[in-house]
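# Sequence first, predicted coordinates after that:
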Amino acid sequence: MTDREDGHVKVTGAARYAADQHLDGLVYGYLITATIARGTIRRMDVPDAPGVLAVYTPFNPLELHPFAEEDNAELTPPIQSPGVRYYGQAIGLVVAETFEQARDAAALVRCEYDAEPPQACFSEGTPVAAGTSQVLAPGVGSIDEALAGAAVRITATYTSPAENHAAMEPHPTLASWNGDHVTVYTASQGVRLAVDRLSETLGIDRSKIHVINPYVGGGFGNKWDTWAHTPLTVAAARALGRPVKTVLTREQVFTVVGHRPPTRQTVTLGADSDGTLVAVKNDGVSAKAVSNGFFESAADLSMIMYGARNLHVSRSYVPLDTPVTTIMRAPGESNGSFALESALDELAGELGMDPLELRRRNDSPVNPSNGLPWSSKHLAECYDLGAERFGWSQRAEEPGTVVDGDWLVGMGMATATYGAFRDQASIKVRLLSDGRATVSGTAADLGTGQSTVFALLAAEGLGIPVTRVVPELGDSASPPAAAAGGSGSTSTNGPAVQLATSAAIAALLELATGNPASPFHGRKARFAEGEVVAEGLAMPFGRLLSSLDVPAVEATATSPRNQVKDHAFRSFGAHFCEVRVNRWTMEPRVTRWVCVADAGTIVNEKTARSQIIGGIVMGIGQALLEDLRLDAATGRFTNANLADYLVPVNADIPPMDIRFLDYPDTLLSPLGARGIGEFGIVGAAAAVANAVHNATGRRVRDLPLTPEKLLA
């Protein structure tokens, strides 16, 4: 197991994040945000203030062009009209000589609105949700007929609240122009994504935009897109002819850059008396902000998890005057698994069956929605190994019967899963005369360990210590690698690193045998363990390059996207957890956790384990703590800070036993790695909820599972 390549610079503070950058002549931006949820700005009073260089508003806008394509961020560029679509919307930008001057001046701006009552209550809009689409596969007839024929049926409705990504690093942007070219430092899960969006809205060619972002302080989805502060900062820097830096406040991070929407799912399961699923129906509803097109298709997971003969989901949404809804770790699948995996446990109760046995009986070797066989699936082994390590056989069949002093003790489990894919990626490997190698691509490392994967794979291919490999990520001038999203970074970029390493070795050997000054000239040479080798002669590549006065040789290679059409790709695993619930206060605490993952090749177990733990920690937060609360009357988030929006801390997290099966998925790529960044959160909240039910006999279907809900 290898330590994080970037671990030392991060823990010592040497890593320079986007907000750490400083340029000569730098000035500071500060957003002005709306204090109504719906309406029109009538006027903005902008008084003179010390140090202020400019105040941009809808009445004095920066020139920004409409976006060419819809994505998960806003549909329209900021401050181009006086319309207000949500509380906290960016409606202006103050630029001043210092941050404090910009902040203080923004506080002096007074707005007059023609306000309208917002439509901001998700539960009120759910009965008349819009945009319904339905999917039925592969059964015959109606889903209701299939359910009517089942020996055992359960129906329940499960809800989840809005959530915030709560990454440690607030969103920053620094922009500096040189003629008609701009350099942008910004927190992004993919620098090419930022280039594309800025090219659209600034109206300039992509080749004139250079985005740099080697370190990202967490993302979880809401650094995938380009938000209001970025084009405003870049445009302001162009207008003023000076570098401008804007960093969002924590409260602005809760409104300007998106959140996970609330969902409601009604799940109906029908089974034969032996537990074989006959039909699965999930009617899912999500909130959708009027400012963009994203909503969570939470019900979709019910189409692919278990081998029922009849499957049906519906997708609909409630349009709301709220801050933008966007992708968050395992979008759709995190919430979808809470409903489905809770319902499976409820069905097991009706059948009088062990919940683990029910899942075993319905494990499917094919994707139930389309019949394609899974490329590699060892879920049964995950169940077996996890149950053994956890001690599942000691679980009490009767809920609420295990008491340890003041604590009710329960066990729960759920299936973990997430999709896998391999897209196209290009990587450059450069062999240097000092004996080091660099590996570069536009990938991002959000704390996922991607830079360590780059270093490990290149070191393995070159046969040199990993400490001699320097990964270079987050620069749009590098070859186009995969962005960090959809759990596809390693599965996409890893094969490209391998190809580029081989190509660099080939370029080195061509130089070694073709250069008349080389001791290998005209000889048959090969490369092994960092050296060029021929009969009777071996030389490290760095020494060879130095002797030839060649600073470096390099090669760029492109790995194609996966072309396999006759298999389906997905990672699988199993969560097992123990909870203790205080029988007087009903406070739940998670006290043990085992997770076994079948995620293909594990390139570095140390960072992979960290990723699984991170997902589980977010799942525990989703289960017990996280609840972004909206005042429906005003459209304002009432807990838009890290004091009132609760996330797990060390004391909330038990010891974690994480195991990997490490079976390469060679149909996906020669590397065989599948994604794990989002895998760990899927099923985690359900495992907690199922354990709480086992401890107390009380089933809470509305996240988070707070003491007051258990006391009700």
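Good, I have the coordinates.

# okay, CA-based contacts and neighbour counts for the rest of this
Noted.

# Buried residues, the lengthiest helix in the chain. List them.
Longest helix in the chain by number of residues (criterion: DSSP state H): helix 489-514. Burial within helix 489-514, assessed by neighbour count using 16 or more other C-alpha atoms under 10 Å, is assigned to 489-506, 508-509, 511-513.

# Tell me where the stretch 251-400 of the chain has helices.
For the stretch 251-400 of the chain, the helices defined by DSSP state H, counting those that start in this stretch occupy 333-351, 355-361, 379-390.

# Can you lay out these as CSV showing mean neighbour count and distance to residue 630?
CSV is the format used below for the helices of the stretch 251-400 of the chain (neighbours: other C-alpha atoms under 10 Å; distance: least, C-alpha to C-alpha, whole Å):
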stretch, mean neighbour count, distance to residue 630
helix 333-351, 25, 19
helix 355-361, 19, 36
helix 379-390, 20, 39
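
# got the contact list for residue 594?
By C-alpha atoms under 8 Å, 6 or more residues apart in numbering, the residues touching residue 594 are 386, 389, 390, 575, 576, 577, 656, 657, 658, 659.

# Identify the residue nearest residue 578 in space, chain neighbours excluded?
residue 411 (4.5 Å; C-alpha to C-alpha, 6 or more residues apart in numbering).

# one more structure, for comparison:
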Amino acid sequence: MTRTSLGAPLDRVDGRAKVTGAARYAADNNPAGLAHGYFVLSTIAKGTIRSIDAARASAAPGVLAVYSHANPLRLLPPRSYIAQFIGEPQRAMQDAVVRHYGQIVAMVVAETFEQARDAAALVTVEYDAQPPAADFLAGVPGARDPQTPFGHPVTILADGVPDIDAALAASEVTHTAVYTQPPEHHNPMEPHSAVAMWDGGKLTIHSGSQGPALHALDLAEGLGVPQEDVHVIGPYVGGGFGGKATSWSPTLLAAAAARALRRPVKVVTTREQLFTVTGHRTASHLTVTLGARRDGTLTAVKNLAVTTFEIENPASPPTAAYKCPNLDLRLKVVDLDIPRRTIMRAPGYAAGTFGLECAMDELAHELGLDPIELRMRNYATASPDKGLPYASKHLDECYRVGAERFGWSRRKAEPRSVTDGQWLVGMGMATCVLPSSQHAGAARVRFRANGTVEVACNTADLGTGAMTVLAMAGADRLGLPVGRIRPALGDSTLPVAAEGDSFMGAVGSAATSTILSAVHDAAGEAITALIAHAVSDARSPFHGMDAQDVRYSSGVLEGGGRRAGFGELLTTTGTPGVEAVTTATLGEDTERYAFITSGAHFCEVRVHRLTGEARLSRVTCVVDAGTIVNGKTARGQIAGGVVMSAGQALLEGAYVEPATGRIANANFADYLVPVNADIPAVDVHFLDHPDTRYNPQGARGLGELTGTGVAAAIANAIYNATGTRVRDLPITPDKLLS
């Protein structure tokens, strides 16, 4: 493999293992003596368990144990802040209280999966049921204030303006509308699964996780053991989208059952179970009010978001998107008896940009302005809430380049102006925006005697290409071919940042920027350690030289007329390896500048005039994300985000029965996700302007970016095609025909 630099469209280093089936995911592990667990789920949404009869299940062939609150696997409550708020504050089967439909009320463990599943059907549960609060829209008027910092209101008022309503009253034009969307579910290709085994008091568990160290902390807290006694292994993760950022009951119960039975236990959730035993994206209800002058300049934005999850705040996008002197952004929360909510790709911003970007499109239509022109008249060069200048922002170029590539000039502003037979054709656009984030990450770089370098980091690869980025980061910093780098991740024993900072992982679109900074620093220190070894070891050809006189370049040490590759040096000195572990801290520029990743989406949609079927026919995305580390995997992230957001716009949504709290479409037959036939070719273009104030390589995260704006661009295109404005996702044929 030839040497590459950052930005090359490199094939995934783990690609062959994945396409040949050599990659081992969590459930692919089958240690000797393996038992299998299967869950019994509640059939009510609120109440208590009156009794559980497990006699027939216990007597069924192959059954080893049946656990419930009456025969519990004791689990301790979570202590970490993250686990409490984005995970499950109540552990499964610790009491008789039923908090939502589909809650785990019993677990059968048997010799085979089939035996466990069949025995689970024999467990009889009787309940004392109560009417659940399960109707989100009915709860919106009585929504409460949030209790976490994530939901704090943002109020910014110009001098002399008493409140946001006064600013709106003084505006020449106002627009108000309500934008809603139902709950969404992650539905990764790999369901939540775990294979747990104990050796004395130490747990080894194969489990796909977005953050192995946080996963180990969650398990340690739940099981009452030291974190260092929990070893999480998950180098391959079949999708997460936020749903595997923290630990859920299936993993904890697999570990607890394995300890109780003193043998390995595997748990793999079924597709239907996945809808209720793990978290989902909250439903949202946004009331967006824009105030503007007649020339389109924004004077006030009032945004009230209501959700069922106070960590996800759809009111927040105006703090990043546009310049406006008066902002009032608030979150309210509805408490429901439904399964837990958690983070999902672009939390807050996915729903928030749908509302904001649709409102901007509606305002542009009312004022007779091109939607791009309206956005440019409100272009922000500084963060509206922090007042800090953006270190690097080229969203204006995204608009210009995207419009040229897409052919925006051919758009007809008047709805229903373009037809193709029975199809109405429309164009729409929207801004995508996401604040940039990175962690103080740790990495280990180890020169090895066989001429390879291990580059290790405590993060995960959910299919995003993180393993390839890790290899490229090491190759670029060390001047080596990628083929000589051995990346390692997905293991809780790998280096993590400062004590207590166990959340470092594939979250918040921060993995790439964190990896780059950590590997950059660790590689520099590893080179220093290699040179120190070269001049201090008596067997080295550089022995006795001043370290300053020895230079490292592309895997070779030179100095004093002597030259040796690091593999040759380590072999000569009989040393297996030389390494350095470093934690990269965030630079001072993070306090002086605001950082943002942004872009522009352009969509063409065709709507059948008789059936109301909407088809996405063309998509162009232009993205400003700093340095693009790997053009191939980065394009996959953007295109994948378009696919996911097309589902948000046109197909996806969980239907919760108001009277029962049951998710009526908890299966892949009724919960629709996009397939190949739904998605056209996606034109992706990167500006590739390095943001070196952000990190030495100038790269910002982009994995969640196209979780924002796409749904609005599609909705705006549908309005342009049909003249019908749909503000309630998904946009299904019935809404276009009504």
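Yep, it's here. The shown structure was predicted, so the numbers you read here are calculated from the model rather than taken from an experiment.

# average offset between the longest helix of structure 1 and structure 2?
For helix 489-514 of structure 1, the mean distance to aligned residues of structure 2 following superposition is 1.4 Å (mean C-alpha distance after the TM-score superposition for structure 1).

# what packs against the next helix or strand after that helix?
Beyond helix 489-514 of structure 1 in the direction of the C-terminus, DSSP states H and E gives the next helix or strand as strand 526-528. Contacts of strand 526-528 of structure 1 with other secondary structure elements, assessed using 3 or more C-alpha pairs under 8 Å, 6 or more residues apart in numbering; DSSP states H and E, are made with helix 489-514, strand 531-534.

# what's the matching range in structure 2 for strand 526-528 of structure 1?
Strand 526-528 of structure 1 falls opposite residues 551-553 of structure 2 when the two are matched by TM-score structural alignment.

# Tell me the gap between that stretch and the middle of its chain.
Centre-to-centre, stretch 551-553 of structure 2 and its host chain are 39 Å apart (C-alpha atoms, centre = their mean, to the nearest Å).

# Now do the equivalent of residue 22 of structure 1 over in structure 2 against residue 229 of structure 2, distance only.
Applying TM-score structural alignment, one finds that residue 22 of structure 1 aligns to residue 30 in structure 2. From residue 30 of structure 2 over to residue 229 of structure 2 the distance is 21 Å, taken as C-alpha to C-alpha, to the nearest Å.

# Residue 455 of structure 2: which element?
Element membership for residue 455 of structure 2 (DSSP H and E) is strand 453-457.

# Which part of structure 1 matches the helix or strand following that strand?
Moving toward the C-terminus from strand 453-457 of structure 2, the next helix or strand (DSSP H and E) is helix 466-478. Following TM-score structural alignment, the aligned partner range for helix 466-478 of structure 2 in structure 1 is 450-462.

# sorry, back to before: next, the contact list for the match of residue 22 of structure 1, please.
Residue 30 of structure 2 is in contact with residue 195, counting by C-alpha under 8 Å, 6+ apart.

# Count the neighbours of the equivalent of residue 259 of structure 1 over in structure 2 for me.
For residue 259 of structure 1, the equivalent position in structure 2 is taken to be residue 280, counting by TM-score structural alignment. Using other C-alpha atoms under 10 Å, residue 280 of structure 2 is surrounded by 24 other residues.

# if I pick residue 280 of structure 2, what's in contact with it?
183, 184, 185, 186, 243, 339, 340, 341, 342, 343, 344.

# Dump those into TSV; add distance to residue 657 of structure 2 as well.
As requested, the contacts of residue 280 of structure 2 are exported to TSV (distance: C-alpha to C-alpha, whole Å):
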residue	distance to residue 657 of structure 2
183	12
184	15
185	16
186	20
243	23
339	13
340	16
341	17
342	20
343	23
344	22
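
# lining up the residues you listed with structure 1, which overlap?
Under the criterion both residues aligned by TM-score structural alignment, their matches' C-alpha atoms under 8 Å, those that remain in contact after alignment to structure 1 are 183, 184, 185, 186, 243, 339, 340, 341, 342, 343, 344.
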